[in-house]
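> structure, please.
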Amino acid sequence: MASNPPGDCCATGFRHEGTPAGEIKDIDGVKTYISYPKEKTDKAVFVVSDIFGIFINGQLVADEFAKAGYLAVLPDLFQGDQIKLEDQAAGKVNLPVWLKDHQPSHVDPVIASTIKYLREEQGIKRIAGAGYCFGAKYTARFLKEGQLDVGYMATPSFVTEEELAAIGGPLSISAAQTDHIFTTELRHKSEDILIKNGQSWQINLYGGVSHGFAIRTDLSIKHNKFAKEQAFYQAVAWFNQYL
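Okay, the predicted model is just below:
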């Protein structure tokens, strides 16, 4: 595998503070958070969430992409069955059992319907996928002509070598120094795969942080906050270049 399956570190993190600026809409039966840029655009960022789905951290990230000039969407990949932070904190999360009900056969249709909505209802011509942890797998799966045009992953999990080798567009990855999911060995293997693939790519390694830092880090720690912000800037710079 290009990255290991999700583990306990995927179900840990810190809730961020802020007030979401977007709105919740029902898109073909899927609860979807949408954040709008100041000016009309034909470019969008599809925020492909971690296992916490639509929650404050992801919403605030979507808002930042909207501030950068993109229409940002964050659909509920789990149809109301996302992991809750309070359950994680109370030790109620059984990730292997939960994952059985959230396989590609469950998630792929949500991704496909959201892309269709963006292109047919919103008039979007170019779509970037920003996959965080769990969502990285689906960024890779849908980084194909007519689906996602550009990809970004932060501390990817559950991405197979075959999925990574089959991407059809530019891909940027934010990696953490301490990551049992996207290990040093798997990061180097991913580099080899991307070189052979021939698409434009980059992998930036952030020291002193761990898996999930780009979406769930403790912002009270100055270095963590800096790394999270830099990973976001990495994504925006990549989208500005290739989208």
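
> from here on, contacts and neighbour counts on C-alpha atoms
OK.

> can you pull the buried residues of the longest strand seen in the chain?
Using DSSP state E to define each element, the chain has its longest strand at strand 201-210. Across strand 201-210, burial judged by 16 or more other CA atoms under 10 Å covers W201, Q202, I203, L205, Y206, V209, S210.

> just stretch 117-136 next, same as before
So stretch 117-136, judged by 16+ other CA under 10 Å, has buried residues 118-119, 124, 126-136.

> could those residues go into JSON lines alongside distance to E161?
Formatted as JSON lines, the buried residues of stretch 117-136 follow (distance: CA to CA, whole Å):
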{"residue": "L118", "distance to E161": "28"}
{"residue": "R119", "distance to E161": "29"}
{"residue": "I124", "distance to E161": "30"}
{"residue": "R126", "distance to E161": "26"}
{"residue": "I127", "distance to E161": "23"}
{"residue": "A128", "distance to E161": "21"}
{"residue": "G129", "distance to E161": "19"}
{"residue": "A130", "distance to E161": "19"}
{"residue": "G131", "distance to E161": "16"}
{"residue": "Y132", "distance to E161": "18"}
{"residue": "C133", "distance to E161": "16"}
{"residue": "F134", "distance to E161": "15"}
{"residue": "G135", "distance to E161": "16"}
{"residue": "A136", "distance to E161": "13"}
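
> let's compare: structure for the following, please.
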Amino acid sequence: MGEMKPVKTLSGDTEFPCYIAKPNGPAKAAIIVIQEIFGVNAGIKAKCDHWAKAGYLAIAPDLFWRVNADTDLDADVPEEFQTALDLMNKFDQDQGIRDIEATIHFARNSVNGGKVGCVGYCLGGRLAFMTAARTDINASVAYYGVGIDSLLRESHAIAHDMMLHIPTTDGFVPADAQAAMHEGLDDHPKITLYDYEGLDHGFAAEFGNRRDETAASLADSRTEEFFKAHLE
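Down below sits the predicted model:
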């Protein structure tokens, strides 16, 4: 449904690739889909296509473009999982936020100054939190964001609504980190947290062994209602 197209960096001196899926008619708003460590793969593209079918302009920036071109990895293949971890370690998250900000500018212009939201998964969930704190994004959603407990000092800067989906047996987000997130964010007027009991990291992946259909459907329905309320 979509295709890869270039978007200018904030400095305007170069471009980076984004998967862009357009709705059939005028877009209600734009949604930026922030990748896992596996790049803009089939699952991330499918999520963009879903949002486009729902009437949004959907854009997934290839955030690893500076360290590895055209990253497209499968979480169920051990060698590719290791490659993804290696790329994450090379990735500059602060620079990634600047690329997301450039994507926000592109998206907002593309919807005639309308609203822009973001939804991120895994590393992308962490980046969604950083985006909510550091940019003018209108609404943000994080699925199993890693290391958000280390970002709580930035939560005061989150001015627009945000939702976090937290699987309670996440192998990458231990119980003490989850407890810190609840302690630091439960009273935040703009943030809603949902726990998914007994679920592991990646439960909402579009494809592969990690997906839990029931939990993914519940979380995605909450995300859809959230964006309907805050972007339309």
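
> related to what we said a few turns ago, tell me what the longest strand of structure 1 is packed against?
Packing contacts for strand 201-210 of structure 1, counted by 3 or more CA pairs under 8 Å, 6 or more residues apart in numbering; DSSP states H and E, involve strand 171-178, helix 222-242.

> ranges for the strands of structure 2?
3-8, 15-21, 30-34, 57-61, 116-121, 139-143, 162-167, 191-196.

> okay, the ones you listed in CSV with distance to R98 of structure 2 next?
Formatted as CSV, the strands of structure 2 follow (distance: least, CA to CA, whole Å):
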stretch, distance to R98 of structure 2
strand 3-8, 11
strand 15-21, 12
strand 30-34, 13
strand 57-61, 11
strand 116-121, 14
strand 139-143, 16
strand 162-167, 19
strand 191-196, 23
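
> so what's whichever residue in structure 2 pairs up with T41 of structure 1 up against?
Per TM-score structural alignment, the equivalent position to T41 of structure 1 in structure 2 is A27. A27 of structure 2 sits next to G55, Y56, L57, V111 when contact means CA atoms under 8 Å, 6 or more residues apart in numbering.

> not counting its neighbours along the chain, what's nearest A27 of structure 2?
Using CA to CA, 6 or more residues apart in numbering and skipping the chain neighbours, the partner closest in space to A27 of structure 2 is Y56 (4.9 Å).

> go ahead and confirm that neighbour touches I31.
Yes. With contact defined as CA atoms under 8 Å, Y56 of structure 2 reaches I31; the gap is 6.6 Å.

> tilt between the longest strand of structure 1 and strand 171-178?
On the basis of axes from the mean of the first three to the mean of the last three CA atoms, to 10 degrees, strand 201-210 of structure 1 is oriented at 20 degrees to strand 171-178.

> tilt between strand 201-210 of structure 1 and helix 222-242?
Inter-element angle recorded for strand 201-210 of structure 1 and helix 222-242: 170 degrees (by the same axes, to 10 degrees).

> ok, and what's touching strand 201-210 of structure 1?
In contact with strand 201-210 of structure 1 (CA under 8 Å, 6+ apart) are residues 170-179, 191, 194, 223-224, 227.

> tell me how far the residue of structure 1 positioned farthest from its centre lies from K84 of structure 1.
Most distant residue from the mean C-alpha position of structure 1: A90, 25.1 Å away (CA atoms, centre = their mean). Using CA to CA, to the nearest Å, we find A90 of structure 1 at a distance of 10 Å from K84 of structure 1.

> just F65 of structure 1 next, same as before
Taking CA to CA, one finds F65 of structure 1 at 24 Å from K84 of structure 1.

> now swap in I124 of structure 1 and tell me
The gap separating I124 of structure 1 from K84 of structure 1 is 32 Å, by CA to CA.

> quick one: contacts for the residue minimising distance to the centre of structure 2?
Centrality entry for structure 2: nearest residue to the mean C-alpha point is G120, 1.3 Å, by CA atoms, centre = their mean. Applying CA under 8 Å, 6+ apart, we find G120 of structure 2 in contact with V33, I34, Q35, E36, R126, L127, A128, V141, A142, Y143, G145.

> what residue of structure 1 matches up with R153 of structure 2?
In structure 1, R153 of structure 2 lands on E162 (TM-score structural alignment).

> how about P6 of structure 2?
Checking TM-score structural alignment: P6 of structure 2 goes with D26.

> pretty sure that match is touching T32, no?
Yes. Contact criterion CA under 8 Å: D26 of structure 1 and T32 qualify, at 6.0 Å.

> right, and Y144 of structure 2 touches T169 too?
No. When contacts are counted by CA under 8 Å, Y144 of structure 2 is not listed as touching T169 (10.4 Å).

> who has more neighbours, those two?
Each of Y144 of structure 2 and T169 has its neighbours counted (other CA atoms under 10 Å); Y144 has more, 28 against 17.

> quick one, what contacts whatever residue of structure 1 lines up with the more buried one?
Residue correspondence to structure 1 (TM-score structural alignment): Y144 of structure 2 is matched to T155. Residues near T155 of structure 1 by CA under 8 Å, 6+ apart: 132-133, 136, 173-176, 179, 181-182, 211-214.

> at 10 Å instead, please
3, 10, 131-136, 173-183, 205, 210-215 (CA atoms under 10 Å, 6 or more residues apart in numbering).
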